[in-house]
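**Q** Please work out how this folds:
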Amino acid sequence: MKGAVWSILAFVACSGFSAFGQAPPINAQVQRGYLVGPGDEITGKVLGEPQFDFVTTVDEDGKIEVPFFDKPVMAKCRSERELRTDIGELLAKYLKNPQISIRVTDRKGRPPATIYGEVRTPQQIILMRKATLVELLAFSGGVTDEAGGMIQIFRTRPPLCEDANNENNWKSDDGDPTDVPSKMFSLNSVKLGKDEANPIIFPGDVIVVQKASPVYITGEVVAPQGIYLKEGGLTLTEAIAKIGGVKREAKTRDIKIYRLKPGSKERDVIVANYDQIKKGEQKDVLLEPYDIVEVDHAKKSIGQTILELATGAARTGLSSATGGIGTRILY
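**A** Below is the predicted model:
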């Protein structure tokens, strides 16, 4: 499992912007606005006092260096307005009623969130605020017809400015700090608008909309093909109905389902009586991913064989008897 997780994250990292379009930032007015993080560039200007102007980068500890200040200023998880107040109070030691502007001029403290898989527009999205899963799904054009029943979200880094015990600070199931924590969400629950299926998405999150697993139906059916298993499952009768039903020659009393054994490439064989299922005399079979359903050709009955032989012989004899006779028209 851990190898698969790192493979997904490596794919996302290597793909960069060649595989994903980078969407414009999601913006909205929020209570505190953008909160500063390590790597962000801060520009400060003091009206009429250019010697106090500065451009600085937030260090790994979340602090910035400001000219003439003895100690670094804590900037992590502060908004522009809060930083302006903090630095203004410190500047008051040197200037009377300082007029200061503070701007985050380069927001490098947040990696983009990534959404890919069965969405119409896989992309990386720069989050300027907290956004939910539903928002990002809509922002990416929604899911495709091949989307399965589950969405997996990897939280590649702890959310910035969140308490360590906050519910958004996910932990890996096995407690391994090197493992990337993730959670699964039901696509059906997301569509129904359930709160528990609409988590907040943070910078660095990787959202994977999983593809539905197929089953294959072959043999004496109207349209042999693969069908995707969506959430809620699919029964044998539903699958056959989806492809137009069985042909008249189908051996419906002996339909075979070839099912993969767990952890193996070998398959078990399940025999289903389609006629009895339709009558309610046998339980319908719930199909599983990668099942192969084979509807065989029914053997002809003795009566049908005799009839075909008789009609065939009659046609052959009639052809032989009339082969050398001319044709006339009676008016």
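**Q** switch to C-alpha atoms for all contacts and neighbour counts from now on
**A** OK.
**Q** middle-most residue in this structure, spatially?
**A** Centroid-nearest residue in the chain, with Cα atoms, centre = their mean: Val209, separated by 0.4 Å.
**Q** so that residue sits right up against Gln152, yeah?
**A** Yes: between Val209 and Gln152 there is a contact under Cα atoms under 8 Å: 6.5 Å.
**Q** and Val55, what element?
**A** strand 54-57 (DSSP states H and E).
**Q** Just the buried positions in that strand, please.
**A** Of the residues in strand 54-57, 55-57 count as buried by neighbour count, 16 or more other Cα atoms under 10 Å.
**Q** Now find how far off-centre it is within its chain.
**A** 40 Å (Cα atoms, centre = their mean, to the nearest Å).
**Q** Just give me the neighbour total for the nearest residue to Glu65 once chain neighbours are set aside.
**A** In space, and not counting its chain neighbours, Glu65 is closest to Pro72: 4.9 Å by Cα to Cα, 6 or more residues apart in numbering. Pro72 has 14 neighbouring residues, counting by other Cα atoms under 10 Å.
**Q** residues touching Pro72, list them.
**A** Contact partners of Pro72, counting by Cα atoms under 8 Å, 6 or more residues apart in numbering, are 63-66.
**Q** quick one more, to check against the first:
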Amino acid sequence: MRTRHLLILCCVFLLSIGSRNGLIAQNAPRVSPDNDATSARKVAASTANDAASNASQSDPRIGPGDLLELKVFGAPELGGTLRVSGAGEITVPLIGAEKVAGLSPEQAQKNLEQRLVSGGFLRDPHVNILVKEFATQGISVLGEVARPGIYPLLGSPRLFDALSAAGGATNRAGKMIYISRREDPSAGSAILLSQDPRQSLAQNVFLQPGDTVMVSRAGIVYVSGDVRTPGGYVMNNDENLTVLQAIALAQGLNPTASTKNVRIIRRKEGKLQEIPVELKQIMTAKAPDISLENEDVLFVPNSASKSAARRSLESVVQVATGLAIYRR
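**A** The predicted structure is shown next:
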């Protein structure tokens, strides 16, 4: 009798454990290969959409007055060359007016495809939009160029294309060029042009409609007085011009030049300062060479006339800057 009771208790205990495990199994979420595949497709689609969204934000935007070439695969009668109206719309056969201003070409293509499907005109349309001319998003070229202005460059313009359209750089142009984006000016870039042709080709970057190209102005040093070729000499952005280098650019001193009373005339806070230069000591390496700054005037007097040393600072500056020929 006691043995029978023990057997019954054991059976009840085992049945309770089995039923509890069964309930847990029923409540647990079921994972099937189909669910895994569906989840993977959703993640891939989400990633693709994010990538397309990020890419479209950096694409050029269509604006009023732009000239578009529309093509619909399998239905050439729906395509053609269209000009965006002042309201930012184009008129497409069967669809009618469609607003495209502010959109990238890819976004406008998708909108037209959806309109063709929703209207029951085509089942699986493929639309292509090419911007043939940006009327409102030309490239602005400013600074030290021959003809500053806005240039509607077609295709995929590069930096040198914009500089060429503006007539090239002036004699006062520096080596630094700044490029800013219309939509995000803080995301601009600075390019230091190299004299190496191979590096210059690598610096010929692509531009986008609406970009602004600013060519910097190089510093200049004036050499005046009894030198062979007085004039203004350009200081490139990566150069530090000294007194001896400036005299060398001016092709040296005349035989009648005096190494005494040589001076640098520098403008500081609206006032002219006179800095004496011991040229003879510098030329014999008994004194350090002096670095020049932008807009400095290096004046070398004539030994035959002491009156040159007594000239006023203002007259020296006027003569130096008035007769200067910018040289490199």
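**Q** got a list of what Gln203 of the second structure touches?
**A** 191, 193.
**Q** measure it to Gly143 of the second structure for me?
**A** 19 Å (Cα to Cα, to the nearest Å).
**Q** From one end of stretch 19-31 of the first structure to the other, what's the distance?
**A** 34 Å.
**Q** okay, now Pro276 of the second structure: neighbour count?
**A** The local packing of Pro276 of the second structure (other Cα under 10 Å) involves 14 other residues.
**Q** quick one, helices of the second structure?
**A** Under the criterion DSSP state H, the second structure contains helices at 2-27, 33-58, 105-118, 159-165, 197-202, 243-249, 279-283, 313-322.
**Q** Indicate which one of these is closest to Leu67 of the second structure.
**A** helix 105-118 (11.8 Å; Cα to Cα).
**Q** hmm, back to that, and the residue nearest to the centre of the first structure, how close does it get to Ile102 of the first structure?
**A** Using Cα to Cα, Val209 of the first structure is found at 40 Å from Ile102 of the first structure.
**Q** cool, and Ala310 of the first structure?
**A** Shown here: Ala310 of the first structure relative to Ile102 of the first structure, a distance of 99 Å by Cα to Cα.
**Q** Tell me which of those two has more neighbours.
**A** Just comparing Ala310 of the first structure and Ile102: by other Cα under 10 Å the higher neighbour count belongs to Ile102, 22 against 12.
**Q** Nearest residue to the more buried one in space, ignoring adjacent ones along the chain?
**A** Nearest one to Ile102 of the first structure, counting by Cα to Cα, 6+ apart, is Gly44 at 4.6 Å.
**Q** Next up, the contacts around that neighbour.
**A** Gly44 of the first structure neighbours (Cα under 8 Å, 6+ apart): 53-55, 100-103.
**Q** neighbours of Glu135 of the first structure, just the number please.
**A** Around Glu135 of the first structure there are 14 residues (other Cα under 10 Å).
**Q** got the buried residues for the biggest helix by length in the first structure?
**A** The residue-count maximum for a helix in the first structure (DSSP H) belongs to helix 302-321. Neighbour-count burial for helix 302-321 of the first structure, counted by 16+ other Cα under 10 Å, picks out no residue.
**Q** Check stretch 283-302 of the second structure too.
**A** Applying 16+ other Cα under 10 Å to stretch 283-302 of the second structure flags 289-290, 292-302 as buried.
**Q** Which two among these are spaced furthest apart?
**A** So, those by Cα to Cα: farthest apart are Asn294 and Asn302, at 24.7 Å.
**Q** quick revisit: and the contacts of Pro72 of the first structure, which of them are in strands?
**A** Mapping those onto strands (DSSP state E) picks out 63-64.
**Q** Of the contacts of Pro72 of the first structure, which is the most crowded?
**A** When neighbours are taken as other Cα under 10 Å, the top entry among those is Ile64 (21 neighbours).
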